[in-house]
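# Pasting the sequence and the predicted coordinates here, then a few questions.
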Amino acid sequence: MDGGKTGYTENAGFSLVSSAVKGKMRLISVVMGTAGSQIRVNESRQLLNYGFRFFETLQVATKDEVIYEADVWQGNRDSVAVALEQDLFLTVPRTQAASLEQELELEPNLKAPIAKGQTIGKVIWSVDGREVKSSEVKSASDVEAGSLFKRLKDAFLLWLSVVLADIGRLFSGAS
């Protein structure tokens, strides 16, 4: 243990908030309602040991690492790099680390201009279908508006894609 705060009240009994670090994983333990000061220390130690034994911390994203190239409409470039603004760590049960999944949700039909650092979607991490963390993703660079011809061409192509999608839904019976 590398830090802690003890307490006692008649209603809550002996309590202890403590933290410990092992490798790159920090755990915080909160124990309340014990009958004595040594019991709270023992319970906290057991809880921290359990956490270190059965959980692991994974670095799932690195600051400024490009995770995707997103299509951009009406810009001076056809795509923009997508990145997170910070390192991201997740603590998960060791038995579930292999089933950690990542899903990227971007704003549909990104249109220029796009500023560096602008939020353009989010990334979601899940284990066995349960979301455990989400974080905004940002544009890693600026994308300026394209030429008049490029903007008109992309506006037409966007319109055409919407019309064709509607026709497809009409014939498939979907609403």
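Received, thanks. No experiment lies behind these values; they were computed from the predicted model shown.

# hey, let's count contacts and neighbours off CA atoms from now on
Noted.

# what about the helices in the chain?
Counting by DSSP state H, the chain has helices at residues 37-54, 148-172.

# Please work out which of those helices is packed deepest.
Stretch with highest mean neighbour count among the helices of the chain: helix 37-54 (a mean of 16; mean count of other CA atoms under 10 Å).

# picking up where we left off before, now render the helices of the chain as CSV, adding distance to residue 104.
Output for the helices of the chain, formatted as CSV (distance: least, CA to CA, whole Å):
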stretch, distance to residue 104
helix 37-54, 28
helix 148-172, 22
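
# Ok, which of those comes nearest residue 74?
Of all those, it is helix 148-172 that lies closest to residue 74, at 4.3 Å by CA to CA.

# who's in contact with the closest one?
73-76, 145, 175 (CA atoms under 8 Å, 6 or more residues apart in numbering).

# now swap in stretch 137-147 and tell me
Contact with stretch 137-147 is made by 64, 66, 74-77, 80-85, 112-123, 151, as judged by CA under 8 Å, 6+ apart.

# residue contacts, residue 12?
Here residue 12 is in contact with 32-34 (CA under 8 Å, 6+ apart).

# before we move on, the earlier item: kindly state which of the helices of the chain is positioned closest to residue 108.
Closest to residue 108 of these is helix 148-172 (CA to CA; 11.0 Å).

# Measure how far the closest one is from the centre of its chain, please.
Distance of helix 148-172 from the chain centroid (CA atoms, centre = their mean, to the nearest Å) equals 32 Å.

# With stretch 16-25 instead?
23 Å.

# Residues in contact with that stretch: which ones?
1-7, 26-32, 40-41, 44, 48, 52, 56-57, 91.

# which ones among the residues you listed are found in strands?
Among these, the members found in strands (DSSP state E) are 3-7, 26-32, 56-57, 91.

# List only those of those flagged as buried.
27-32, 56-57, 91 (16 or more other CA atoms under 10 Å).

# any idea which of those is closest to residue 14?
residue 32 (6.1 Å).

# Correct me if wrong: the closest one contacts residue 41.
No: judged on CA atoms under 8 Å, residue 32 makes no contact with residue 41 at a distance of 10.7 Å.

# Now do the contacts for the residue nearest to residue 102 when sequence neighbours are not counted.
Sequence neighbours aside, residue 125 is the residue nearest to residue 102 in space, at 4.6 Å (criterion: CA to CA, 6 or more residues apart in numbering). Going by CA under 8 Å, 6+ apart, residue 125 touches 100-103, 131-134.

# Show me those residues that map onto strands.
Going by DSSP E, the strands hold 100-103, 131-134 from these.

# Residue 161 and residue 76: what is the separation?
Relative to residue 76, residue 161 is positioned 21 Å away (CA to CA, to the nearest Å).

# one more structure, for comparison:
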Amino acid sequence: RIFFAENSTEQLPVASISKLMTLVLALEALAREEVALSDIITASPYAASKRGTRIWLEAGEEFDLETMLFAIAVGSANDACVAVAEFLAGSEEKFVAVMNQRAQELGLSATKYYNSSGLPEENGEENLMSAQDVGVLARHALTVPKLMEFVSTYEYTMRPETTGIPVLWNANRLLRRYYGVDGLKTGFTTKAGYCLAATAKRDQLRLLAVTLGNKDEADRETDARALLDYGFRKYQSVELYGKDAVVGALHCAAGEPMRGDVVLKDDFYVTVERGKEVDLKTVVEIEPGLRPPLSQGTVVGTITAFYGDEQIGAGAIVTGTAVKKAKLSVLIFRLGRLLAQAVF
């Protein structure tokens, strides 16, 4: 849900916020077990040639994937970014094609990537996104295993066993300056200005703030603070039901038991404006035609929360106990009882 937006669909250069997609793709590959954090990446001459923020890779120098990802997430290292892109796809060009394909899959309609890092191309082209697209990507990034471990890190030392150079510092200063901020990514080029996608969590409420095209770091931080302040001031996360709370009943004519409780799979929180939680309503929907056997914890439907006509949250509901297939003798008994009720 978007709580505040201004020019949010305008396509703009986003500089190193582009690296968020590079991190997403690398860690999605890790989750699929296509790569391992211990895999060794060898820097190509092309990767080592990248300028701007970097870790001063030399052609032939080797680091494991985990170290390279910290270099990207913390130091916004362009050379490390290209090295990871080449490692994952064989070339940066092929990796950029994957970036754009993944953008389409995520519904990022205003996004166009030209490279993996966000550096300006020689012809002046720069990676483009809208603030809304950045928000959607950031929201997805929150679900990618291990990603927050990287983007929440404030300081990281390269080559600790030798030179200890460089020491990388996260440009997202809100990690140390704003209560609850725990990650994502900054960016800067002359054309893009100062950009930031930041996320913060207080209690059970997580917010995302995106600001693009700021004139300087202070302006970027001010805008991000204002967005987060607005969200935390106006909205709250409310627990409607706890995990395993009974919210309905499952009737299964061929099951044993024939009637069983339907419960919440997880704690059910929704985000709502402060003071309006009393006006919420919930609707429980159980899938029709369910047949035994159903093991305990099987997802059988959804619970949805509404404020007026607006859907503000949904969660899975599951079987509270296992439902087995009823024996033939039990089914015959039930049928006889139904017939008797129909006659009398």
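Everything's here; your move. Keep in mind the model is a prediction, meaning the values are calculated, not measured.

# Aligned to residue 264 of structure 2, what sits in structure 1?
Under the alignment defined by TM-score structural alignment, residue 264 of structure 2 is paired with residue 84 of structure 1.

# My guess is its match contacts residue 124. True?
No: counting by CA under 8 Å, residue 84 of structure 1 sits too far from residue 124 to count as a contact (12.0 Å).

# can you list residues touching both of the two?
With CA under 8 Å, 6+ apart as the test, residue 84 of structure 1 and residue 124 both reach residue 135.

# Those two: who's more crowded?
residue 84 (23 against 16; other CA atoms under 10 Å).

# so who does the more buried one touch?
61-66, 135-138.

# Any chance of TSV for those, columns neighbour count and distance to residue 107 of structure 1?
Below are the contacts of residue 84 of structure 1 laid out as TSV (neighbours: other CA atoms under 10 Å; distance: CA to CA, whole Å):
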residue	neighbour count	distance to residue 107 of structure 1
61	17	20
62	15	22
63	11	21
64	17	19
65	15	19
66	17	17
135	15	14
136	17	11
137	25	10
138	24	11
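
# Name the nearest of those relative to residue 15 of structure 1.
residue 135 (33.7 Å).

# What lines up with the closest one in structure 2?
Residue 135 of structure 1 maps onto residue 315 in structure 2, by TM-score structural alignment.

# roughly how far apart are its match and residue 207 of structure 2?
Separation of residue 315 of structure 2 from residue 207 of structure 2 (CA to CA) stands at 19 Å.

# Residue 175 of structure 2: which element?
helix 174-177 (DSSP states H and E).

# sorry, back to before: buried among the contacts of helix 148-172 of structure 1? Make that a ChimeraX selection.
Burial among the contacts of helix 148-172 of structure 1 is assessed by 16+ other CA under 10 Å; the matching ChimeraX selection reads:
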select :73,74,75,76,145
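
# farthest pair in the contacts of helix 148-172 of structure 1?
Farthest-apart pair in the contacts of helix 148-172 of structure 1 is 76 and 175; separation 35.1 Å (CA to CA).

# what's the counterpart of residue 196 of structure 2 in structure 1?
By TM-score structural alignment, residue 196 of structure 2 lines up with residue 16.

# quick one: its match from residue 40 of structure 1, how far?
Using CA to CA, residue 16 of structure 1 is found at 6 Å from residue 40 of structure 1.

# counterpart of residue 45 of structure 1 in structure 2?
So residue 45 of structure 1 corresponds to residue 225, using TM-score structural alignment.

# In contact with that match: list those residues for me.
Here residue 225 of structure 2 is in contact with residue 178 (CA under 8 Å, 6+ apart).

# Surely residue 208 of structure 2 is in contact with residue 134?
No: Residue 208 of structure 2 is beyond contact range of residue 134, at 9.8 Å (criterion: CA under 8 Å).

# And residue 313 of structure 2, how far from residue 297 of structure 2?
Residue 313 of structure 2 is 21 Å from residue 297 of structure 2, by CA to CA.

# Correction: the previous question concerned residue 277 of structure 2.
From residue 277 of structure 2 to residue 297 of structure 2 the distance is 29 Å (CA to CA).

# likewise residue 29 of structure 2?
Residue 29 of structure 2 sits at a distance of 29 Å from residue 297 of structure 2 (criterion: CA to CA).

# Compare neighbour counts for those two and give me the winner.
Comparing residue 29 of structure 2 with residue 297 by other CA under 10 Å, the one with more neighbours is residue 297, at 17 against 14.

# That one maps to what in structure 1?
Checking TM-score structural alignment: residue 297 of structure 2 goes with residue 117.

# residue contacts, its match?
Neighbour list for residue 117 of structure 1: 138-141 [criterion: CA under 8 Å, 6+ apart].

# which of the residues you listed count as buried?
Neighbour-count burial (16+ other CA under 10 Å) is assigned, among those, to 138-140.

# Now tabulate those in a markdown table and tack on distance to residue 108 of structure 1.
Shown next, in a markdown table, are those (distance: CA to CA, whole Å):
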| residue | distance to residue 108 of structure 1 |
| --- | --- |
| 138 | 14 |
| 139 | 14 |
| 140 | 18 |
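
# Would you mind measuring from the residue lying closest to residue 316 of structure 2 once chain neighbours are set aside to residue 257 of structure 2?
Leaving aside its sequence neighbours, residue 316 of structure 2 sits nearest to residue 302 (CA to CA, 6+ apart; 4.6 Å). Per CA to CA, residue 302 of structure 2 is found 21 Å from residue 257 of structure 2.

# before we move on, what about residue 131 of structure 2?
Here the distance between residue 131 of structure 2 and residue 257 of structure 2 works out to 52 Å (CA to CA).

# So between these two, which is more surrounded?
It is residue 131, of residue 131 of structure 2 and residue 257, that has more neighbours when counted by other CA under 10 Å, with 27 against 17.
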